[in-house]
Structures are given as structure tokens and as C-alpha cells.
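1. structure for the following, please:
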Amino acid sequence: MMQQTAEVPSAVEDAPDYFLPCLLAVLAHLDKPMSEAALRARVSDPDAGWTWDLVGDTLQSLGLSVQWAPCTLDLLTQAVQPVLVKLHSGGCAALLPSHEWDEPMVMWPARSGALERCDLAALMSASAGLCMSVQPPLRPPKDQAHLPKGRMGHWFFGPLLAARSMYWQVALAALLTNVFALSASIFSMIVYDRVMPNNAMDTLTALVVGVCFVLFSDFVIRTVRGYFLDVAGARADAVIADSLFEQVLDIDLAARKGSVGAMASVLKEYESIRDFLTSATLTTLIDIPFAILFLVVIAMVGGPLFWVLVIIIPVMIGASLVVQPALKRLVQTSFEDDQNKHGVLVETLNGLETVKAIGAGAQMRHRWQKAIAHQAQIGLRTRMLSQFAGNVATISSQAATIAIVSYGVVLAHDGSIGTGAIVACSMLAGKAIAPLSQLAQLVTRINQSFSSYKALKELMESPREHPPQTTFIPREKIAGDIEFRNVSFQYPGQQSGGLDKVSFTIKAGEKVAILGRVGSGKTTVSKLMQGLRVPTEGAVLVDGCDLRQFDKADLRRNIGTVLQDVWLISGTVGSNIALGGLRPSNEDVLWASQIAGVHDFIAPHPDGYNLKLAERGEGLSGGQRQAVSIARALVGKPPILIMDEPTSSMDMNAEKALIDRLKSHLTASTLVVITHKSSLLDLVDRVIVVDQGKVVADGPKSLVLGPAAAKGATP
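-> So this is what the prediction gives:
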């Protein structure tokens, strides 16, 4: 009897799911058929039950266009694309236009599990008044079909264009604020030229009231402008960041370049783009064109004073442009240095225990200092160039004020302009020069953002496991036959560790061990079976079909994998085990835990399966982590189980108990064991020996290893 403390959290709901059949029917109708496993692998919350909002979000994440609208009879009658109708009773129905019948077909899971002729009147009466129309995206040109797409078109510009209405409002607000910025200058000019000479105090009162109203309006509009920028940036940020992380999860491992730290650094560079989109830098960029407005007003008010700025502004802009080529090179070098520095940091943190254990701290610190020192030198040069352009801008601004006042006095003495015009032009000159004086810093930020965008663009254009415009045939279940047909494979940039013309067949339900020396290619075989790597020559077939025909989510839901390096997430023991299944039930988690031996050490613990684990499963021993990994591989009851050194950290008693349980429970599953331990050979009937990337022996255990080895001697 299970103890009270060994509770398995988060039971799966027993309520029927009326959303999933409709979603699958819509995807099939649009020539994007998917299995439930493949669909769950593409949603942001795979453990949640399907909801109306999650269905819409999922369709958008798959690149489909979704439009929500009130459900009307005219809309349903005229529908030429699938329409999902939300129902009063919960769930939904899918209206699918049909070319075979006069009326459309409907998938109504609450009434039937199959397509049926649609009674629009009945559907309208059951409707909750809301529906969503689903349309496929426009087909891109052939030369752009391979480019990455987000849920709003282009992965980066799509979300920005989706917020274009807000950016138009920001532009309008910028126009108003810059027009209002004229008020203080005009106020000063009128006071000096009209109010003071005539002692017109009533006029002064009216002017003060008017300018106060303008200033208050300016404050409100600037606040609203900042709010719109933040909202637009936040919305785009959420979508772009999600697209980037989805690309990381779906990237073809053969296309991954550099270290983990370097890739993490590339993703971190998105922060600089996000800051650019939401900070005052973008506001400055928006304000630059309005410098022309102030120059026009200066020409109208001050006449010849306009030429002072015509002479000074090119000097400011010229200084900024002169330093830009060098700044661009330095920014790119700094970006590369930051990748190296971040790589050292991530590498050290991932192996901190090992670094301490072997005394490698000094070497890692030297690498860190080297990266920091070079980046500091680049940073110094970057700041010096930026300061040069900034200092030229500051001096130019001061010189403009002095020149306008001095020249203005001369013009006032001749009667060309009034005293108020001098004051107004001085104020307007400051407003015209202010955004231009920040041009050097602004262009530097643009260069940094552009370098970050190029790195992210390269990442987004890396080959994916689910290429755009590619459709896979759904395979909910596979039998378990595996065949290697003249498979050759070589890791990119390496001369060893691959396979050479490997051929063998494993029948469904067969139990096979793959043996070989270190570096012989055993682990490579397992990676090819899982679709983590693609053969350079030959083919890997499952159930007679090339693995490249499978949706990788379908394949991996049918393959339970225990890797050499155990990876656990921070969370509970129960949640770590549940990762291996498609929303497994409490009974599934408990069943897998008992076979793997997790229940033996979790049942007596006060927290049971709610025991919290730190990052990488810290808090458990090496053998316990392996037990959790084995339970995770078993929880989905896959027809194929691949185990790579699954008991290397277990003691003899735990290993023997595990072997006994696996022998009694895995009678129907295909089992592939990669090991150096003779004890695990009790699980198999057949042995494949790999050496230097080739199969050198293949046959029954007793024939390949001899009678002694078959009984447990070291192979």
C-alpha cells in the first residue's frame, strides 16, 4: 500500500476535451495535419487543458491567421475557411467548408466524434456568440520559403508592424509635443516685444494662462506617448522573445554553432534591441526630424539668425559621422568579446563543482580576466570616440547660443529684429540642437542594436527540425521496428566519432545491447535513432519509414530515452517524471516510479513526489537522479526504450532490483541498451558490437560474447 506521504501532484482532468478534436480537424482541413503529441510540443503550456484562448494562441503560433468576431448566421453561411464556434455548453465546434456537399461539414465533439453535415440553425442556437475564423498565411515567394516566420509574419518586424497603429499615435504625439515646445519661445518673444514696452499686464495674464494650459497638455501628451511606446515595445518584446526561444528549442543540432555560453550571449543581446525599442533613445530618434520645424520657425522669427544654425549643425553631424566607421568596428568587436566572456561564465557555472574539485579556478579566472581586459580596452576606445563627438556637439550648442545672441544684438541694433526674437531664437536653437547633439550616442546605440539583430537573424535562419512550409504525416503510435541502412555519419568539424556504412535491423519487441569501446560510435547510434542527428549517407528507418518523414515530436513521444548525462529541471520530483509523457496521469507517474526505483526513496520522504529539486536535480544522489531519468523515460509507456549507461551511478543492489523490474514490465517494448556493464546484459537477447564506427559483430548474446559472458562475465 502506498504511504500517505508519497503523493503524486497535479492529476489529469477526467473531463472530455472538446477543443482538441476541433483543432486537429481544422489543421487537417488546412493541409497541416498534426498528432496530439506534435501539437502539444508546439504550445506554450503543454500541461494545461485546452481552452478557447489557448486554441487561438496555438493556431497563431503555427503561422495561421486568426480573427475573432461575433458569431452570426451570415458569417457561418458565407464562410470559405474553417470557423471555430464557441458553445454555451463549453468547448467548441469546427465548421469546415466542404466541396463535396452543398452545405458545410461540422466537427461537433460533444455530439459526435466524426464529421457530419452541418445544421447551421442548431449550431447558432448552441453558440455562445463568439467565433474565430482561421486562414492560412499567404504563400511566400520560393526564394523566401526557407526564411523563419513568426506568428505575425517576419519574426522581428512582424510584431512591430502589428503595433503600427500605436506608433502612428506616438508620431502624432511627437508632432504635438514639438509644436507645444514652441510655446515658451513665442511667449518670451511676445513678452519682450509687446508686453514690456506697453506695460500690458492684462495681456501678460492671458498669455500665462494660455501657456500654462499648453504646458499641461504637453505633459499629458508626453506621458501618453511614453505609455504607447512602452505598451507597443512590451507586446512586440513578448512575441519576439517567444519566437527566439522557440527557434532555440527547434534548432537542428547539426546547425548549432559555438558554445552554449555563446548562444546564450546571442539571446542576451536581444536585451539591447528591447532597450532601444522601449527607451528614451527611440524618443530621441523620433524627435530628430522635428528639428527642421524649429529651424523653420527660427527663420520666420529671427531671419538671418537661421544661418548661424545652418553653419553649426553640419559641424555637429559631421563629427558624429566621422567617428561612425571606427565605432561600428569597435561595437562588433565588443559584441564578439561579450560572447567569449559570457561563454566562460556559463561554462564555469555549469561545471562549478568540477572546477572546485580539480582546482581549475585559476585557469578559468585567467580566461575571464583575459576576456574582460580586451573588452575593457575596446570599451575605452568606444567611449573616447563617442565623447569626442559628444564634446563637439556640446561646444557647438554653446557656440550657437553665443553666436545667435551676438549676431542678434547686431540685427536688433539695425532694427531688423526685436529683443524678443533674440530670446526666442536662443531657446529654439537649443531645442533644435538637443536631439542632434545626441546623434553620436544614438548612432552608437543603433550600431549595437544592428549587431545584435544580425546575430539573432543568423540564429533565426539556422535550419530547424520543423522547416517552414513542411508538413509531416501524423503518427500517433509506432510499432518499434528500427533499421539502419548503410548509415554513415560524421560530426561537423570532427574527424572521428562517426559511423561508416552501419547496417542492422531491430524487430519490434526485441531486446538489444550495443557494445563497444569508448569513442566507437555507440552513443552516435542512439542519437540517430532519436532523430537528434541526421545521417550524412544512408537512412534510419522506424517501422519501415525514414525518420525524416516523422514529426520529431511524434517520434520522441514514442521513444523513451535515458541519456548518459542526466538532465533534471528545478521543480518537483513528480514534475520531472511527468516531462516524459503526454499529460500522464497520477497512476502513470506512480507506475513508472515504482519500476525505476524512485518510489523506494520518495515514499518515506515527508514531501513525497512534491519534493523540490534545485537546478540539475541537486538534492538527489547520482543514482537517484538516474532513477528519476529512467522513470521519465517509462512514464509515457513508449514502444521503444533507449538506455545509455542507465545505471552507471547506482549501487549493485539498486541495479539488480531495477533489472528485475524492467525484465518483467518491458516484455513488449523494443529495448536498446548501450553499456559497458555486463550486469545489464541480463535485459537483452542480442548484442551488436561497434568498433571505429562499424558493426563488427551482431547476433545472439551467447554467440557474440560466448557462454561465459552470456551468464554475466565481463564482455
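
2. hey, let's count contacts and neighbours off CA atoms from now on
-> OK.

3. from T471, how far off is the most centrally placed residue in the chain?
-> Geometric centre of the chain, nearest residue: F245, 1.7 Å, by C-alpha atoms, centre = their mean. Separation of F245 from T471 (C-alpha to C-alpha, to the nearest Å) stands at 22 Å.

4. still on that earlier bit, the residue nearest to the centre of the chain: what secondary structure?
-> helix (DSSP: H, G, I helix; E, B strand; the rest coil).

5. V423 contacts S188, correct?
-> Yes. With contact defined as C-alpha atoms under 8 Å, V423 counts as touching S188 (6.8 Å).

6. leaving out sequence neighbours, find the closest residue to G509.
-> Leaving out its chain neighbours, the residue that sits closest to G509 by C-alpha to C-alpha, 6 or more residues apart in numbering is T670, at 4.1 Å.

7. for W591, which non-adjacent residue is spatially closest?
-> That would be V635: by C-alpha to C-alpha, 6+ apart, it lies 7.4 Å from W591.

8. and the gap between the residue nearest to the centre of the chain and Y407?
-> 59 Å.

9. dump the residue contacts of the residue nearest to W591.
-> 577-578, 580-581, 584, 588-589, 591-592 (C-alpha atoms under 8 Å, 6 or more residues apart in numbering).

10. so how far is the longest helix along the chain from its chain's centroid?
-> When the chain is parsed with DSSP state H, its longest helix is helix 361-413. Computed by C-alpha atoms, centre = their mean, to the nearest Å, the chain-centroid distance of helix 361-413 equals 36 Å.

11. another sequence for comparison is provided below:
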Amino acid sequence: MESSDLARQAFASAAQALAAISAHFGKRVSQARIEMALPSGADESEATNFHAMAGEAGLVGDALDQDISCLRGSHAPCLIGYVSAHGRKKWLAVSQIAGNGLAVCATPDGRSETINLNGVASQAGICIWSLAPLAGVEKTMSERAGTQTGLRAFIPGSDVLVPVVAATITVNILALAIPLATMNIFDRVISNNAFDTLWALAIGVALALGFDLTLKSMRTLLLDKASARSDVILSNHLFSRILGARMGARKAGIGIAANSLREFEGVREYLNAVTLSSLGDLPFVALFLLVIWLVAGNVVVVPLIAIPALFLAALATQGRLRKLVDGSFRDTAHKNSVAIEVLGGIETIKANRAERWAAQLWERAVASQLSHSLAIRWWTSLSINLVTTFQGLATISVLVYGVYLVTAGQITPGALFAANMLTARCLGPLAAIAALLSRLHQMRIAYASVRSLADMEQEHAPERELVVSGPIRQSLAFEGVTFGFNPQLPPVLSGVSMSIAVGERVGIIGGIGSGKSTLLNLILAMHEPASGRVLADGIPLTHLDPAEYRQNFGSVLQDPAFFQGTLRENVLLGRSDIGDLEIYKALEASGALAWVRRQPLGLDTPVGERGAGLSSGQRQTLALARAFAGDPAFLVLDEPSSDLDMASEAALVGRLKNLSGSTTLVLVTHRPALLEAVNRIVVLEGGRILLDGPREEVLQRLKGVVEERRQSTQTVSLQVSA
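-> Next comes the predicted model:
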């Protein structure tokens, strides 16, 4: 078994154990939901994955450095992990620990069983995690969902912040070494020919510079590592928020969403180690001003005037930059949309000889975006140049004013040189901050764009404890369901009421735009009705955990998606409960096994981006295999034979007829042959149920309706011609 399969099984076992401990504390969280909290899998440490999964379960965990024989009642509840004889990592959810090595293990459904821990102690790879309820679970989870994408997440933790602050303080104190040494060399060494003092100062400054270099390098390294860690956590969290968002909350197009994800890089680059270092140096401007006043007296007036002038120079261009950045973001999003649409539809463009039209779309998008980009660069450059100019003016002003004070005998030449160097040091972090101000609005736009993705309404609201219902045992029902994608347009479904019993075989037919595919999406809890309810065993779907509920289904949607990877990966899509033998069984049921056997690489055959390496028929059978994998209790199929030839379609009908009696089939089709696999037909027209009943009865009634309408149309035509 591959290591990735073992890892998936280990995560599934841990998720099941965490669900059991969560149930022990009175909070029901499904295993599927906990597994969805995994950050990124193989690239993360086991501890990182465990903390993420425990947090999703409303728990907080700590690793225990204890032998199993030393566990006492105070250590429960806890999770005990071990590697079985077959090399698989398994986890036990221990709710109570008694004497003589006995322990009570909990299960997600609330049951318990007693085990002997002495038997577990002999296993390899023992690890133990103690668990406790997360204080204020709902509030904490909500805050995590809403604020982890905020700027505060980029602030290093105490393990990094303490040494960084210490290094920053030391670096800024060491920055005084050269100015003070310069002052002493000009005022004392030269006039007294004190060469021993000169070399002592030089060696001291050299040591200070070496120490300064070491501390700065360590500070940058620590900040970069902290930023990288935050970047991984935040990017994973952001993507999980996108995946977990309700379909109705996805207002932006794919191009805009992709651009918003790209803008996350802009936020991260803005808040990098250089930015944090500059912010850390900012408080020490007051120290440098104090030293200037101590050694050069009134010369301190010059940097005191230069500091606000420098900030005003940086702010002077912000108004114009704000307008340009707004326009640039819209243009960049539009350009991304054009690129995605054109590249995704390149075959259609070539087939319709539309290359010139597509090129014109791209040229207009690039020209508009480029004009804004050039203007932004010019104004940003102007802002930086103004800051540089003010730095130069501050330097010459210190020298000019200082010369008058030197000739008046108020300060020494060494003090003037020291003040000049300290002024440059004083304005350095301010100049960096001013440069950051010139990009502030760009960062704010990028942050707002990222935040709009992170704040999308989630399928599983963190503050809600949704019902974990398990398998559907009785029926799915629609009660007066009305649904539309756009409130300004007529609803796609209107007042639909029907019930599908477990084990039924239902065919959904109707004209174009009658709402067939939308009905299937509502069954899969992809959308919420505008009014009415969809119920599973009498429980509204809005009350159920969607991840757990969808485990009942195998589905083929109207436009099944494929991803770059192998055949195996595209059938599994990350599922850990299906082995290769079950994949072959699903391939056989879908009709894909015949062509898969001809592939030299078998299940390791790459399918290409969006399944480009497969024919349309192969993609159709692969999508069916994905639906059949794992023998789901419900099969929801939308036009499953649209790309199949007649022989393949006939074979599919035969397989659907031979489904086990407990399997429920909901089938949308325009192909009469597929209706042989169902025993009930629902006819939709204009978003309403026109007919519903046994197959033969509905087909007979439908013929009557069609004939009646044909005659009515002929009558109207005769009246018009008359």
C-alpha cells in the first residue's frame, strides 16, 4: 500500500476518534467535517494536522510524554495512536481510564467498549494526546473563521517575537557605535594624535558591526520563517473557506476569484520581514533624536522638521494612487477572466474561426490594465523620489545649520558629523515606512479582495452544531420548494412537492430549462430553497451536516470536472475508504474498464488538465465510475449517457437495472433508453411538476398531453391563416 494511502487511512482513523471524544463532551461533529480541516496533508507535520482536526472538533490537544502503563484517570479523555501489525496507524478514543490497565473507548455514535491497554502497549509507534473542550468553542471557531485572514495573523508568535524584539533593541543601540566613534575621532583622536584610542575605537566598531550583521541576519531569518508559517496557515485556511462556501455565496466569477487569490501574495509580500523590521525600528527614532540633542543641541530641530515633511511628501500622492489602484484591480480581474475563458474554450474558438475576436478581447483587456499599471508605477516612483529628495535636503540642512553652530562654538565638528549620521539613521526607517505608505492602498484593495473570499457564507456555520444523521433510511422529500439563481428573474423551480423513497428508481424528464439539473443540485444540498424545504428522513437539509449528508450519494453532474492527475486520483478525489479492487469494480460498472485495461499504465494513466487526455466518452464513463465507487446508497445521475454510443448506453441501462434493491436512483435524461432503468417518472415543465407516477402510466399520459397540445397548435394556426 502506498504511503499516501496509509496517511489517508491514519487521518480517517484520527478523525473518527476525535468525533468520538467530541460526542463524549456532548458535541456532535461528523468525521467528514473533521477530515475537511486537514491543512494540506503530506507537507504538514502530524502535530499540525492533529491540531487542525482537533480544533474543528471543538477540542484542544497536547502531546503526552507518557508510557501507556503510567496513564491514570486524570489523563482521560485522550487519544492513543499506534501502528498495527499491517503497518496502519490507528487511533483509540479513550474516554475513561480505570485501574489494572483497563480503559473505556468511545465511538462517534455514543457507544463505548472496554479494552485492556496492556495489549496496546506492545504495539509500535505509540503516541498519546490529551484532549479538552476548546473554551468558548462557538466564539473561538467563529473568530478563527473571520479573523485568521486578518493582518494580525502575520504578527509573529511569542516564540519569535521575544528574540526579534531583543535583536531589534540591540541592533538599534549598536547603530550608535559609528556616529559616536566618528565624533570622538574628530574631536579627540585627531587633535591629540591618540592612535591607540583610534585603533580601540576601530576594533570596537568592527565588533559592533559584526554583531549587528549577525543579529540582523537572525532577525530576518526568524521573521521569514514566521511569515512562511503564517503564509501556509492562512493560504490553506483561505482555500478551505472557498471550498466550504455556499454555492449561492459565490457572487464573483472564476477570473475575479482567481485574481483575489493572487492578491493574497500581494498582502503577504507587503507584510514581509523588511516591513516588520522597519516597523520594529520605528520606535527607536525617538532614541536617535535624543542622542542628536545630547551631542549636537539645536541641530535636532532639522530632523524634527524633516520627519513630518517626509510623511506629507509620501501622503501627497495617495489620492491619485487610490483611484488608479481601484481601476487597476478591476482591469486585472477582467484580464484574468478573459484569459480563463479563452484558454478554457480554445477548441470552440478554433472551430468557429474566432481567433481574431479572442485576440481583440485580450488586446483590449491588456491595454486597459497596462495604462493603469504604468500610471501607478509613475506615481509610486514620484512618491519614493520625493522621499529621497527630502532625505537629501535634511542631510544638507543639518550640515549648513551645524556649520553655523560649529563656528559659534556651540558644538564640535565631531558632534556635527555624528548628528548628520544619526539624522540619516533616524530618517531611514521613516523613509521605508513612507515607501510602504505609497503601496498602502494597493495592499488595502488586495486585502479587501482576499477578505471577500474568506467572508463568504459557509455551508457549515462555525457557531452551529449541525445534525449528524448518518445514512438516509426512509425518504427524501420536497415540500413546496421554490428556487431561483437571480431574484430579478422567474424562479427555476416553483412550488415543487414530491417524495423519493429509499430504493426507488426515479427518472426526471422535461424540456430545456425546466429545472431538472437544479432539482438534483437541491438533492445534493448544493443550494438552499428560497422557500419550502428539502428533507431527508423528515429533517430539513439546512439542519444537516452537508459533508456527512453527501456521503450517502454518488453523483454525475451535468458537467463533471476532471483534474490533473491519474485515473485513480480522479476516481477517488482524495477518499481514503476505497481501495484499488473497489475502483476496478466501479470501472466495470461504469463501462470504463474495457478502455482502462488497454492503458499501459492502468490506474496510473494521467488524464491531463481537465481530462484533456481522454475522449468525451471516456470522461463520461470515468465520471460514472466515480459515482459508483464505494457502492453509495443513492445514485444521482444527470444525463449519464450523453456522450456514450448506443452499445455503451445499453450496457449502462443493464447495470442500472441490476442495482441492489436498497440503492436509490434519481436519473435526469433526455434519452428514452435510460428510462428502462426507472420505475417512476417525474415530468417537469417551467419549474413545476407536470406529471408524476409509474413509468408506463406517465409515458402514456405524456403522449396524450403532447397530442392534445399538437392539436391545439394546429387549431390556432388554422384560425390565424383564416
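
12. would you pull the TM-score for this pair?
-> The TM-score (TM-score structural alignment, normalised by the length of structure 1) is 0.88; 697 aligned residues with a C-alpha RMSD of 3.6 Å.

13. just to revisit the earlier point, mind checking what the residue nearest to the centre of structure 1 lines up with in structure 2?
-> When structure 2 is aligned by TM-score structural alignment, F245 of structure 1 is paired with F239.

14. distance check, its match against D231 of structure 2.
-> Where D231 of structure 2 is concerned, F239 of structure 2 sits at a distance of 12 Å (C-alpha to C-alpha).

15. give me the neighbour count for the equivalent of V310 of structure 1 over in structure 2.
-> When structure 2 is aligned by TM-score structural alignment, V310 of structure 1 is paired with L304. Burial of L304 of structure 2 is recorded as 14 neighbouring residues (other C-alpha atoms under 10 Å).

16. so who does L304 of structure 2 touch?
-> Counting by C-alpha under 8 Å, 6+ apart, L304 of structure 2 makes contact with L289.

17. which element is it on?
-> Counting by DSSP states H and E, the element that carries L304 of structure 2 is helix 301-315.

18. reformat the contacts of V635 of structure 1 as CSV; add neighbour count, distance to T284 of structure 1 and secondary structure.
-> Shown next, in CSV, are the contacts of V635 of structure 1 (neighbours: other C-alpha atoms under 10 Å; distance: C-alpha to C-alpha, whole Å; DSSP: H, G, I helix; E, B strand; the rest coil):
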residue, neighbour count, distance to T284 of structure 1, secondary structure
I577, 28, 51, helix
A578, 27, 50, helix
G580, 25, 50, coil
G581, 22, 51, coil
P584, 19, 53, coil
D588, 19, 58, helix
V589, 27, 56, helix
W591, 16, 61, helix
A592, 24, 59, helix
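
19. just curious, which of those is nearest to L204 of structure 1?
-> Of all these, L204 of structure 1 sits closest to A578, with 75.5 Å by C-alpha to C-alpha.

20. what separation do you get for that closest one and S585 of structure 1?
-> 9 Å.

21. what residue of structure 2 matches up with the residue nearest to G509 of structure 1?
-> Per TM-score structural alignment, the equivalent position to T670 of structure 1 in structure 2 is T664.

22. quick one: its match from A23 of structure 2, how far?
-> 30 Å.

23. cool, G574 of structure 2 as well?
-> On the measure of C-alpha to C-alpha, G574 of structure 2 and A23 of structure 2 end up 26 Å apart.

24. could you list every residue that touches the aligned residue in structure 1 for I681 of structure 2?
-> Alignment note (TM-score structural alignment): I681 of structure 2 maps to V687 of structure 1. By C-alpha under 8 Å, 6+ apart, V687 of structure 1 lies in contact with 512-515, 697-701, 704.

25. if we go to 6 Å?
-> 512-514, 698-699, 701 (C-alpha atoms under 6 Å, 6 or more residues apart in numbering).
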